[in-house]
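Asker: below is the structure, and that's it, no one-letter string:
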């Protein structure tokens, strides 16, 4: 794709965060991406957990970046809508290398999380904000306004943020990332309506939510969430269906 076409797709993806709730049923390969795009969704998002699983690796940067990006590139080539990828914590790349490699495979957005998968725990928020600012600068220099979804991992149990401090710490981190140039903030793992409402009000920028029994699409719209993603939910559902179908061959219950 040309720089001009990538820029147009990035602009479109960014605009999709300011209107109706952007629903992203995350994909893991070209076939699942085509299904989502053909169904009428205006953008496609990958799930690192699902792609890593498909490739035979654990999530959390357990897979080589080259294999993850090759899979994401096949997703991007299979659809005409904008594609945003879960780039985990950036695989240790310098900002310009990360941006260049994302644009090379034809994607115009990325999730970037603040977990340090090598040392464990959360990255220092100031350091993460500075890194995100450098990613934004690199994207501007490349001529494509990459849409950055800054994931805040304070609600994930391994990161050790006490429950009573999670809202305040998420807002603090999210505002730093927003001010560094992130287009959207993603407080992953929030399950309670009251918590998400407080975060949307406190972050004062587009927020990525996760759907759950309590946080239905209607509730997310009511709360003012900009986008909703599903991570590996549909991948796991597809694999569960395949497992059940295969087992039925052994039990003789398949028609």
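Answerer: Yes, it's here. Bear in mind that the values here come from a model prediction, so they are computed numbers and not experimental data.
Asker: drop to CA atoms for contacts and neighbour counts, all remaining ones
Answerer: Will do.
Asker: and residue 149, that's in a strand?
Answerer: Yes - with DSSP: H, G, I helix; E, B strand; the rest coil as the criterion, residue 149 is assigned to a strand.
Asker: pretty sure it sits against residue 181.
Answerer: No - look at residue 149 against residue 181 with C-alpha atoms under 8 Å: they stay out of range, at 9.8 Å.
Asker: who's more crowded, these two?
Answerer: Taking neighbours as other C-alpha atoms under 10 Å, residue 149 and residue 181 compare with residue 149 leading, 25 against 21.
Asker: what's near enough to touch that one?
Answerer: 109, 110, 111, 112, 182, 183, 184, 185, 186, 208 (C-alpha atoms under 8 Å, 6 or more residues apart in numbering).
Asker: most surrounded residue in those residues?
Answerer: residue 185 (32 neighbours).
Asker: sec struct for it, please.
Answerer: Residue 185 ends up strand, using three-state DSSP.
Asker: quick one: the strands in the stretch 1-150 of the chain, in order.
Answerer: For the stretch 1-150 of the chain, the strands defined by DSSP state E, counting those that start in this stretch occupy 22-24, 44-45, 83-86, 109-113, 147-152.
Asker: take these and lay them out in CSV including distance to residue 36.
Answerer: Putting the strands of the stretch 1-150 of the chain into CSV (distance: least, C-alpha to C-alpha, whole Å) gives the following:
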stretch, distance to residue 36
strand 22-24, 9
strand 44-45, 7
strand 83-86, 11
strand 109-113, 17
strand 147-152, 20
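Asker: so which of those gets nearest residue 177?
Answerer: strand 147-152 (6.6 Å; C-alpha to C-alpha).
Asker: next, the angle strand 109-113 makes with the closest one.
Answerer: 20 degrees (axes from the mean of the first three to the mean of the last three C-alpha atoms, to 10 degrees).
Asker: who touches residue 58 in this structure?
Answerer: 49, 52 are the contacts of residue 58 under C-alpha under 8 Å, 6+ apart.
Asker: try it again at 7 Å.
Answerer: Residue 58 sits next to residue 52 when contact means C-alpha atoms under 7 Å, 6 or more residues apart in numbering.
Asker: same question, the one 5 residues further on
Answerer: Applying C-alpha under 7 Å, 6+ apart, we find residue 63 in contact with 52, 57.
Asker: residue 111 now?
Answerer: Residue 111 neighbours (C-alpha under 7 Å, 6+ apart): 85, 86, 87, 88, 148, 149, 150, 151.
Asker: adding another structure so you can compare the two:
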């Protein structure tokens, strides 16, 4: 097992598909894109997914050589004029997703918050129509911000998986748990909650577990050893390197809205003030 992440990390069966598609200059068929994305999740050799928010940023991710494109709900909401937390009308999210999918040849996985209130069958039908093959589903109530019960969320995830299977749709589901983000209980209780939810969500049929808000290396190691499936960790908390996260057994590394925020910060704090002062902002 490798302990070095790669932006093009793949399992053998996935790499042959992407390499062939790239060589021919054609779009990988959707069922194969699902297989590619799923195979990229390897503990110790994580797939690195810089989060995009529109077609242009998605093309940049592809041009840089990364193996798949992920989106950020916070970043996408920003460009659509809404706040994060399911404030964006779901059709606008789906339309934005479709444009990203059409802009790249890579598999696309989407931050779909808690599903925008859609029933599982409708969620699968409308999401699959975008051409994206993966999605995040989180376990907080978007209205209250509180954690849903583990049973309710596990049932929801199982229903989404069942609806996908019934429709012959292969979705790569990344189950986000907000056990750390909501800071409910002591650190030990948060860890216990995350472990329980990770196990339950995998039993419900998800492909990966995303305990957002975790940064301590010891806790990350406990999660990767205690949850019997791929683990997604957000880069940046605790200033971990990609190699360190790989050594902890992480299978997927994402960045949320951080790339967009850094770019917008440069525009706000450097480029525009320079122009306002009649200085050339591009020198």
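Answerer: That came through, no problem. Nothing here was measured: the structure is a model prediction, and the numbers come from that model.
Asker: quick check: neighbours shared by residue 149 and residue 181 of the first structure?
Answerer: Counting by C-alpha under 7 Å, 6+ apart, no residue touches both residue 149 of the first structure and residue 181.
Asker: residue 108 of the second structure versus the residue mapped onto residue 90 of the first structure from the second structure, what's the distance?
Answerer: By TM-score structural alignment, residue 90 of the first structure lines up with residue 115 in the second structure. Here residue 115 of the second structure is placed at a distance of 17 Å from residue 108 of the second structure (C-alpha to C-alpha, to the nearest Å).
Asker: these two: which is more packed in?
Answerer: Neighbour totals were compared for residue 115 of the second structure and residue 108, and residue 108 leads with 27 against 22 (other C-alpha under 10 Å).
Asker: so who does that one touch?
Answerer: Contacts of residue 108 of the second structure by C-alpha under 7 Å, 6+ apart are 68, 69, 70, 101, 132, 133, 134.
Asker: reformat the residues you listed as JSON lines; add distance to residue 278 of the second structure.
Answerer: Below are these laid out as JSON lines (distance: C-alpha to C-alpha, whole Å):
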{"residue": "68", "distance to residue 278 of the second structure": "41"}
{"residue": "69", "distance to residue 278 of the second structure": "38"}
{"residue": "70", "distance to residue 278 of the second structure": "38"}
{"residue": "101", "distance to residue 278 of the second structure": "40"}
{"residue": "132", "distance to residue 278 of the second structure": "44"}
{"residue": "133", "distance to residue 278 of the second structure": "47"}
{"residue": "134", "distance to residue 278 of the second structure": "46"}
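Asker: out of the residues you listed, who's the most crowded?
Answerer: residue 69 (29 neighbours).
Asker: residue 160 of the first structure -> the second structure?
Answerer: Under TM-score structural alignment, residue 160 of the first structure pairs with residue 184 in the second structure.
Asker: give me the element the closest residue in space to that match that isn't next to it in sequence is part of.
Answerer: Leaving out its chain neighbours, the residue that sits closest to residue 184 of the second structure by C-alpha to C-alpha, 6 or more residues apart in numbering is residue 190, at 6.6 Å. Assigned by DSSP states H and E, residue 190 of the second structure belongs to helix 187-203.
Asker: what is that helix packed up against?
Answerer: The contact analysis (3 or more C-alpha pairs under 7 Å, 6 or more residues apart in numbering; DSSP states H and E) places helix 187-203 of the second structure against helix 150-166.
Asker: contacts for the helix it packs on?
Answerer: With C-alpha under 7 Å, 6+ apart as the criterion, helix 150-166 of the second structure contacts 120, 121, 124, 139, 170, 171, 197, 200, 201, 204, 205.
Asker: in the first structure, which residues correspond to it?
Answerer: Taking TM-score structural alignment, helix 150-166 of the second structure hits residues 125-141 over in the first structure.
Asker: and stretch 125-138 of the second structure, by the same measure?
Answerer: Stretch 125-138 of the second structure maps onto residues 100-113 of the first structure, going by TM-score structural alignment.
Asker: and stretch 205-219 of the second structure, by the same measure?
Answerer: Going by TM-score structural alignment: stretch 205-219 of the second structure matches residues 181-195.
Asker: first vs last residue of the matching stretch, how far apart are they?
Answerer: Stretch 181-195 of the first structure end-to-end distance (C-alpha to C-alpha) = 24 Å.
Asker: other residues contacting that stretch?
Answerer: Taking C-alpha under 7 Å, 6+ apart as the rule, stretch 181-195 of the first structure contacts 132-133, 136, 147-153, 155-156, 174, 196, 205-209, 212, 214-215.
Asker: at 6 Å what do you get?
Answerer: The contact list for stretch 181-195 of the first structure (C-alpha atoms under 6 Å, 6 or more residues apart in numbering) reads 133, 136, 148, 149, 150, 151, 152, 155, 174, 206, 207, 208.
Asker: now stretch 119-135 of the second structure, how far from the centre of its chain.
Answerer: Distance of stretch 119-135 of the second structure from the chain centroid (C-alpha atoms, centre = their mean, to the nearest Å) equals 15 Å.
Asker: buried residues in it?
Answerer: By neighbour count on 16 or more other C-alpha atoms under 10 Å, the buried set for stretch 119-135 of the second structure is 120, 121, 123, 124, 127, 128, 130, 131, 132, 133, 134, 135.
Asker: enumerate every residue touching the second one.
Answerer: Which is residue 121 of the second structure. Contacts of residue 121 of the second structure by C-alpha under 6 Å, 6+ apart are residue 163.
Asker: any idea how far it is from residue 128 of the second structure?
Answerer: 11 Å.
Asker: show me where the stretch 1-150 of the second structure has its helices.
Answerer: 12-24, 30-39, 55-63, 73-80, 90-103, 120-128, 150-166 (DSSP state H, counting those that start in this stretch).
Asker: so where in the first structure does the fifth one end up aligned?
Answerer: This means helix 90-103 of the second structure. Against the first structure, helix 90-103 of the second structure falls on residues 65-78 (TM-score structural alignment).
Asker: about what we covered before: which pair in the buried residues of stretch 119-135 of the second structure spans the largest distance?
Answerer: Those two in these that are separated most widely, counting by C-alpha to C-alpha, are 120 and 131, at 17.2 Å.
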